[in-house]
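J.: I'd like to go over a predicted model; first the sequence, then the structure.
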Amino acid sequence: MARSMSDMKPHLPPEWAPHAALWVGWPRLVEEWGGNLDGPRADIAGFIRAASDFVPIRVAVGSDEAEETARAAVGDCADICRIPTGDIWLRDTGPIITGSGDARKAQTFRFNGWGGKYLMPGDTETAVAIADFENINTESHDLVLEGGGIDADGTGRLLTTGQCLLNANRNPDLDQSEIELAISHALGVHEYIWLGDGLLNDHTDGHVDNVARFISPGHAICQHPSGDDDPNAETLQEIETTLRRAGLEVTTIPSPGLVKDEDGNPIPASHMNFAITNGVVLVPVYEDRYSLVALAELSALFEGRQVIGLPARHILNGGGSFHCMTREIPA
């Protein structure tokens, strides 16, 4: 007997599946960006222009001023979409789309400002607003879950970190097995690979998209330490070991090494925070000497896609990079 659409388990497509559109956040809260939006807006505009050659871009703007500045900067190559937004991090505030074509469904989760640290008006409304714009039905879930905290390979396998997903500031009343059950129900995944900690000083409590990503079914990529002063050396080595023990094919590329903020503190720069879309991989670079090597190695891994490195230092000052600020809509 054929099953109805409502009886079918959800399927979370991998990020290298075809995209109908790519949403990008546009910064509007000057206090979240050290008092100056010029730098991050310039980096994001560069990203949008590069990506728009490969996929339709929708820029999420949450105020009159944001709409005006986004239209002036990239209105000739992207759709400027007025929806509720706090900050730009659509990977975490936007919906997670399961299925493809007419079977797509927008899975929406509770968002609590990364464990209550960064609560901004509009962020809790963004997921449904994107789904409504795309005319995709929503299914809401009580679990606190951010998209940057998980990474899937399209075969039911999922990467995450205990530092984030098991953090008491997310779902304090749920244990690991209960969290797995909730995610499996919402996204259709059935195999979990748990890493430990993420990068030092990561505002998100160690999102996995800064440390390890799938690039094909069963094939994960992570970083090896760069330089004697890499602040994440031990963490990166532990991640690689865990991935290999899980039976995955594992490839490593260099990390950016030690990257400091204006006060001299290490910040969570990562070559892992790339965005995959139709025909291209857009990689954040931080003017470090290891980026050229990372780009060359990624180019060899992503056959059939261009690999483009773009400046992201100003975006990093806000706490993330290209993957964090985007949300793809599967075709």
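T.: Looks like it came in fine. Residues are numbered from 1 along each chain as shown.
J.: from here on, just use CA atoms for contacts and neighbour counts.
T.: Will do.
J.: so the nearest residue to residue 197 once chain neighbours are set aside is in which element?
T.: Closest residue to residue 197 apart from its sequence neighbours, by CA to CA, 6 or more residues apart in numbering: residue 163 at 5.1 Å. Secondary-structure assignment from DSSP states H and E places residue 163 in helix 162-165.
J.: swap in residue 314?
T.: helix 313-316.
J.: again with residue 205
T.: Element membership for residue 205 (DSSP H and E) is empty, with no helix or strand holding it.
J.: just give me the neighbour total for it.
T.: Counted with other CA atoms under 10 Å, residues neighbouring residue 205 total 21.
J.: would you mind measuring from it to residue 128?
T.: According to CA to CA, to the nearest Å, residue 205 and residue 128 sit 25 Å apart.
J.: rewinding a little: make sure the residue nearest to residue 197 is actually in contact with residue 198.
T.: Yes. Counting by CA atoms under 8 Å, residue 163 does reach residue 198; the two are 7.0 Å apart.
J.: what residues do the two have in common as contacts?
T.: Counting by CA atoms under 8 Å, 6 or more residues apart in numbering, the residues touching both residue 163 and residue 198 are 205-206.
J.: of the two, which one has the most company?
T.: Between residue 163 and residue 198, counted using other CA under 10 Å, the more crowded position is residue 198 (26 against 19).
J.: ok, structure two:
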Amino acid sequence: MSRAPKPEWASHKAVWIGFPSHPDLWQEDLDQARSEVVAFAAAVHADGKGEQVLLVAADEEAAEEARRLAPFAEVVVELFGDIWLRDTAPIIDPDGVAHDFDFNGWGGKYDLPGDDDIGQRLAADRGHTLKRHDWVLEGGAIDGDGTGLVVTTEQCLLNPNRNPDLSRDEIEARLQADLGFDRVLWLGDGLLNDHTDGHVDNLARFVGEGRLALPTGGENDPNWQVYQQAAEQARAFGVEVVTVPSPGRVLRDGEIVPASYMNFYIGNAAVVVPIYGSEQDEAAVEAIQAIFPDREVAGLRADAILTGGGSFHCISQQIPA
């Protein structure tokens, strides 16, 4: 039996979800971002048929608003810089040990108070044994299928702004020693203009053992070559590839943004897919529903969350049952 983290489709005890808490970061998008986060949390909770939702607010003022908007959730008050808990919350292994890694603001881009130790505090709040690891790793940079196989991108994990003193072989050794991943599928680049330097959870997601979902798009899609290369690498590695339409070229204020349906969250009762008003939204939700016939797949707008750089998977971290 693999000692790697359970795959996301395994049963969850609860999920941490970041609640937008800093008006200076979100500005005019704050209220809409909060509404989108609460809608996501409600879909995951599924009127009690899903999993327990732990909304994490950075201060009491934000917590009060979270309690008002989401009475179904438990609100946890812990200082953080921003809501991207996939990267800053701990990774819980099958034994309930919380693994916490160094965090350097996605390669030194965003140094915000609380992000460097929020994982340790969340683990303590839930009573998990903590294990610290002295190298930079964000949860959104990896995705596992539960068998010991993990997928990542060279753009992120081999980026000199993360672990400049570690070679590819040394990173693979640490993934095995620290998290039990004994096979690594390396993809190349992530999405254009992704400030995380190509997090894999915006590009490729395991949806079964040895089964990888990837986007596909036409030549007007700014990432079509990235998708094509990733599919070729995955098939050459020996995994099954299933494709989901890409939202294509999504612009905000005239700039291409890294909008992706791959940033879905797999909950106990529902799979929640971010949608953006693209003509591909409906087809993408239908494709993901076909992948998860035993769960309800919901497409929810994530426009305001995307202004912060991510989507539903980025703001959540599950606690396995």
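T.: Now that the structure is in, tell me what you want to look at. Quick caveat: nothing in here was measured; it's all calculated off a predicted structure.
J.: could I get the TM-score for this pair?
T.: The TM-score (TM-score structural alignment, normalised by the length of structure 2) is 0.97; 318 aligned residues with a CA RMSD of 1.2 Å.
J.: which element follows the helix holding residue 314 of structure 1 toward the C-terminus?
T.: Defined by DSSP H and E, the subsequent element after helix 313-316 of structure 1 is strand 326-330.
J.: Provide the aligned range in structure 2 for that next one.
T.: Using TM-score structural alignment, strand 326-330 of structure 1 lines up with residues 316-320 of structure 2.
J.: okay, buried residues for that stretch please.
T.: 316-320 (16 or more other CA atoms under 10 Å).
J.: any idea which of the residues you listed is closest to residue 17 of structure 2?
T.: Distance to residue 17 of structure 2, by CA to CA, is smallest for residue 316 among those, at 4.5 Å.
J.: quick check: the counterpart of residue 73 of structure 1 in structure 2 vs residue 97 of structure 2, distance?
T.: In structure 2, residue 73 of structure 1 lines up with residue 69, judged by TM-score structural alignment. Computed with CA to CA, the distance linking residue 69 of structure 2 and residue 97 of structure 2 is 32 Å.
J.: find the nearest non-adjacent residue to residue 164 of structure 2, please.
T.: residue 158 is the one closest to residue 164 of structure 2 (CA to CA, 6+ apart), at 7.9 Å.
J.: need the counterpart of that neighbour in structure 1.
T.: So, by TM-score structural alignment, residue 158 of structure 2 is matched to residue 166.
J.: what is the neighbour count of its match?
T.: Counted with other CA under 10 Å, residue 166 of structure 1 comes out at 17.
J.: look up how far residue 222 of structure 1 lies from it.
T.: Per CA to CA, residue 166 of structure 1 is found 21 Å from residue 222 of structure 1.
J.: could you do residue 145 of structure 1 as well?
T.: With CA to CA as the criterion, residue 145 of structure 1 and residue 222 of structure 1 are 22 Å apart.
J.: over to residue 331 of structure 1?
T.: 27 Å.
J.: now swap in residue 95 of structure 1 and tell me
T.: Distance from residue 95 of structure 1 to residue 222 of structure 1, by CA to CA: 25 Å.
J.: do residue 240 of structure 1 as well
T.: Taking CA to CA, one finds residue 240 of structure 1 at 7 Å from residue 222 of structure 1.
J.: neighbour count winner among these two?
T.: The neighbour comparison of residue 240 of structure 1 against residue 222 (other CA under 10 Å) goes to residue 222, with 25 against 21.
J.: contact partners for the counterpart of the more buried one in structure 2?
T.: Following TM-score structural alignment, the counterpart assigned to residue 222 of structure 1 within structure 2 is residue 214. Residue 214 of structure 2 makes contact with 203-205, 227, 230-231, 241-244, 262, according to CA under 8 Å, 6+ apart.
J.: swap in 7 Å and give it another go.
T.: 203-205, 227, 231, 241-244 (CA atoms under 7 Å, 6 or more residues apart in numbering).
J.: with residue 213 of structure 2 instead?
T.: 204-207, 241-244.
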